Each structure stands twice: as structure tokens, then as C-alpha cells.
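Participant: Based on what follows, work out the 3D shape:
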Amino acid sequence: MVMHPGEPHDAGVAGRLNWLRAGVLGANDGILSTAGLVVGVAGATTSTGAILTAGVAGLVAGAVSMALGEYVSVSSQRDAERALLAKERRELAEFPEQELAELVELYEEKGLSTATARQVALELTAKDAFAAHADVELHLDPDELTNPWQAAAASAVAFTAGSLLPLTAILLPPPPVRVAVAFAVVIAALTGTGYLSARLGGARPGRAVLRLVLGGTAGLAVTYGIGALVGTAVG
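Facilitator: Just a heads-up that it's a prediction; the model follows:
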């Protein structure tokens, strides 16, 4: 078979791309949520301490929330996958002939002739019947189920990395220009994450970047305006 450059024919490559895409999206969440928080506070006050406190609190809360949500989600998915695999093991032990016939039918549905499908099913069953059924019937690899702890850690790290950009951008410059600098840094970061996520997903980056930048800019403007109104009302 001819392999074309850049095509991920290996399942491990596809899995790594999914992880990278999830990491980019997690970083993007960190950028947007933390930027909105610190810019909103900066609209209400010039106090560096208040902005730092809000930013760090938002970073920690967001990272914990992302990690917990990812852990629960992946754990539920993993439990469901394990239940399906256990059911398949029982069926193979109790009804081997029926399972073989089912495997033949699955290969026929993929376009193989009955004779070829049966030969393939027999050879794969002789080698590892469970692996064959897990792959063709369940589309699962029993040895590569997603680890919820890894998913949670990756989500927290990605969110934290994204959050540090707007937090640093608004704390380092002097008060008169800190909001403008934060806006510029956030827009640049959103441009980068939008382009990367679009490329990973095989989409055209132009529209994805434009949507993300316009949405992010609008969100920052709204939070800054609300912060300024609240700061004026309280003051």
C-alpha cells in the first residue's frame, strides 16, 4: 500500500493528534476565561494586588474544574468501554460459533466477499479472537484505553499554561497600558491557538482564527466594560 506523506495511518498517531487538539482547546479556555476575569477586574480597579488575586484564583479554580470534569468524563467513558469489553469476552466464551459468524458479517459489511471475510475472520480468531472483535465490532483497543488521570493532568496543565499568558501580560506593564497590552497578547495567543486547532482538525485556519479572535475581543470588551461600570458604581 502506498503511504502518502503526512497521513496518520497509525492509530497511535491519531490518538496523539486528539490529545494535542484537546491540549490546544484547554489552553484556549485558559486564555479566554482568565483574560476575561483579569481584564474585568482591571476595569474596576488599578490595584495590582486585586488583579493578581483574581487572576490566580481564576487560574486555580479553572484548572481544578477542568481536571475534575475531564477525570469524571473519561472515567465514565472508560467504565463503559470496560463493560463492553467484558461483555464481549463472555460472549466469545459462551457462543464462539455465533461470534465467528458475526465477525464474518462485519467484514462482509466492509466490502469483503463471503469467502474472503470468512478466511480473514478465521485467521484473526485463531490469532486473538478477543482483539479481533474489540477492533472490528467495538472499535476499541483493550491495551490503549484512555487514562482518566492522564486526561485530568493534561487538561489542568493546558488550562494553566493558557491562563499564565493573560495573567502575566496584565501584571507586568504599568497601569496605564496594562489593559491594552493584555488585549494585544490575548489576540495574538488566540490567533495562534485558533490556527493550530484548525490545522489539527484539517479545517481552513482563516475562518477559525477570525471567529476566535472576534469572539475573544468581544468578550474582553464586555468584561472590561462591566468591570468599569461596577468600579465606578462602587467607587
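Participant: CA atoms for contacts and neighbours, from now on please.
Facilitator: Noted.
Participant: Just give me the neighbour total for the nearest residue in space to residue 200 that is not next to it in sequence.
Facilitator: Nearest in space to residue 200, with sequence neighbours left out and distances taken as Cα to Cα, 6 or more residues apart in numbering, is residue 21 at 6.4 Å. The local packing of residue 21 (other Cα atoms under 10 Å) involves 19 other residues.
Participant: if I look at residue 21, how far off is residue 129?
Facilitator: According to Cα to Cα, to the nearest Å, residue 21 stands 33 Å off from residue 129.
Participant: same for the longest helix along the chain, what does it pack against?
Facilitator: If you go by DSSP state H, the chain has its longest helix at helix 48-94. For helix 48-94, the elements it packs on are helix 11-44, helix 114-136, helix 148-171, judged by 3 or more Cα pairs under 8 Å, 6 or more residues apart in numbering; DSSP states H and E.
Participant: For the comparison step, fold the sequence that follows:
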Amino acid sequence: MPHSLPRASHHEAHRSQHVGWLRAAVLGANDGLISTASLVVGMAAAGTSTHTLLLTALAGLVAGALSMAAGEYVSVSSQADTEAADRAREEAELAERPDFELEELKQIYVQRGLSPELAGQVAHQLTARDALSAHLRDELGLTEHGQARPLQAALASAAAFAAGALPPILLVLLWSLPGLTGAITASTLVLLAVLGALAARLGGAPVLRGAARVLFWGAMAMAATALLGHLFGAAPVA
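Facilitator: As a prediction, this is how the structure comes out:
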């Protein structure tokens, strides 16, 4: 009895499909957690009141989230503008020099290992189906899942920053002041390790390395702000 053929509708999930939102989300969460925790640790080391700590943390959340959103929007918009310009140029070249573009596509496939005859057939068929998509993908490396989306990146960054900033703010609300610095430092390091490991796993990188590099920079940031608080604060507290 003959075996049935594999279904043509099979889809494989690849990590590269998540690069855009993953990069923005991880960057935003790391920044929100590290910057907010560092602000609170520095201010607590300077001997400020709980009310001032809470106000500082909330201001840091709002300013940081908006800053991340604006930065991502401007950055990804520049990428989108470049992609749009490349698309317009390719459309013009296809309209003005279709034979040259067909030969160019053929040579791309030859360089990738196809015979000239097979490369010519592939180029003809893809051009007949969707010439622009073929050139954007194989000549310029532009694909649909990698397309720049400024608004999506901005919203993801802002939301991730806010999520990362929430744990230090909750600790300010729930923890008594004398032990606040230690509680925020410990919890932040644990969360950074988890976040770094998760990001590394989703991206296919070594988990321990991903956790270690995030831990290092988070510890450095909190140590620096705590030192400033002790040096310039009026009455340092634990």
C-alpha cells in the first residue's frame, strides 16, 4: 500500500520569525526593571521617604516607557522608510528593465548553486508569479515576517518597560523602608536572571550566558546608584 505524501500545508516554526517583537520586548523589560530598581535603590540609599521613592519610581516608569516607545518608533520608522525606498526602486527597475531584472534574478540563483538552466526556469516562474516579491526576498533579503513595523515595536517596548518597572514599584508599596534596598536588589537580580534565561532560550542562545550578562549589568547599575545615594544622600538607610 503506497504511503501518503506529506501535506503541502505543513509549516515549521522558526525563531527568526520572532526577532522583531522579541528584541523590543526583551530590551524594554530589561530596561524597565534595571532602571526603575536602580532609581529606587539609589534614592533609598540616600535616605528618602517612602512617598518620594514611590513618586520617583512612577516618574521613572512613565518617562522610561514613553522614551522607549519613541526611540523604537523612530528607529524602526527609519528602517521602514529604507525598506519602502528599496521597494519603490525595485518596482521602477522592474517596469523599466524587466529583461535585466530577470537575468539578475537568474544569476542570484546560479550563485546559490543552481545550474544556469534550472536557475533560468526558477527565475521565469517566480517572475511570472510575483516578480517584485522574488526580488525583494532574494535580491534584497526583505521578507514579510521581518518587515519593519514601527507602531508594533513602539507599543511592545512601552508595555515591556512598564511590566519590568512594576516589581520595584510593588515592593515600595508593600515593603517597609529599612529592608527595602536589600529586597529590591535580591528580587531584581532573580527576575533579571529569569528574564535573561528566557530570552536566551527563545532566541536559541545558551541560557546561562544569557542570564549572566543581564545579571552583570543589572548588578552594576544598582551598585552605581546605591553608591551615589550613599555619597550624596543625607541619611543612608539599609
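Participant: Superposing both, give me the TM-score.
Facilitator: The TM-score (TM-score structural alignment, normalised by the length of structure 1) is 0.89; 228 aligned residues with a Cα RMSD of 2.2 Å.
Participant: Can you add distance to residue 230 of structure 1 and give the helices and strands packed on helix 48-94 of structure 1 back as TSV?
Facilitator: As requested, these are arranged in TSV below (distance: least, Cα to Cα, whole Å):
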stretch	distance to residue 230 of structure 1
helix 11-44	6
helix 114-136	57
helix 148-171	19
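Participant: For the closest residue to residue 120 of structure 2 other than its chain neighbours, what is the enclosing helix or strand?
Facilitator: The shortest distance from residue 120 of structure 2 to any non-neighbouring residue, by Cα to Cα, 6+ apart, is to residue 106 (5.3 Å). Secondary structure assignment for residue 106 of structure 2, by DSSP states H and E: helix 98-111.
Participant: what's the mean gap between that helix and the aligned bit of structure 1?
Facilitator: Compared with structure 1 after the fit, helix 98-111 of structure 2 shows a mean deviation of 0.4 Å (mean Cα distance after the TM-score superposition for structure 1).
Participant: Nearest to residue 198 of structure 1 among the helices and strands packed on helix 48-94 of structure 1 would be which one?
Facilitator: Closest approach to residue 198 of structure 1 among the helices and strands packed on helix 48-94 of structure 1 is made by helix 11-44 (9.1 Å; Cα to Cα).
Participant: Just tell me what residue 188 of structure 1 corresponds to in structure 2.
Facilitator: Using TM-score structural alignment as the criterion, residue 188 of structure 1 maps onto residue 190 of structure 2.
Participant: I'd like the distance from that match to residue 218 of structure 2, if you could.
Facilitator: Residue 190 of structure 2 is 10 Å from residue 218 of structure 2, by Cα to Cα.
Participant: Give me the more crowded residue out of these two.
Facilitator: Neighbours per residue, other Cα under 10 Å: of residue 190 of structure 2 and residue 218, the larger number sits with residue 218, 23 against 14.
Participant: what's the neighbour count on the closest residue to residue 177 of structure 2 other than its chain neighbours?
Facilitator: Distance criterion Cα to Cα, 6+ apart; nearest residue to residue 177 of structure 2, sequence neighbours excluded, is residue 50 at 6.7 Å. Each residue near residue 50 of structure 2 was counted by other Cα under 10 Å, and the total is 18.
Participant: Could you list which residues are in contact with the residue in structure 2 that residue 108 of structure 1 lines up against?
Facilitator: Applying TM-score structural alignment, one finds that residue 108 of structure 1 aligns to residue 110 in structure 2. By Cα atoms under 8 Å, 6 or more residues apart in numbering, the contact list for residue 110 of structure 2 reads 116, 119.
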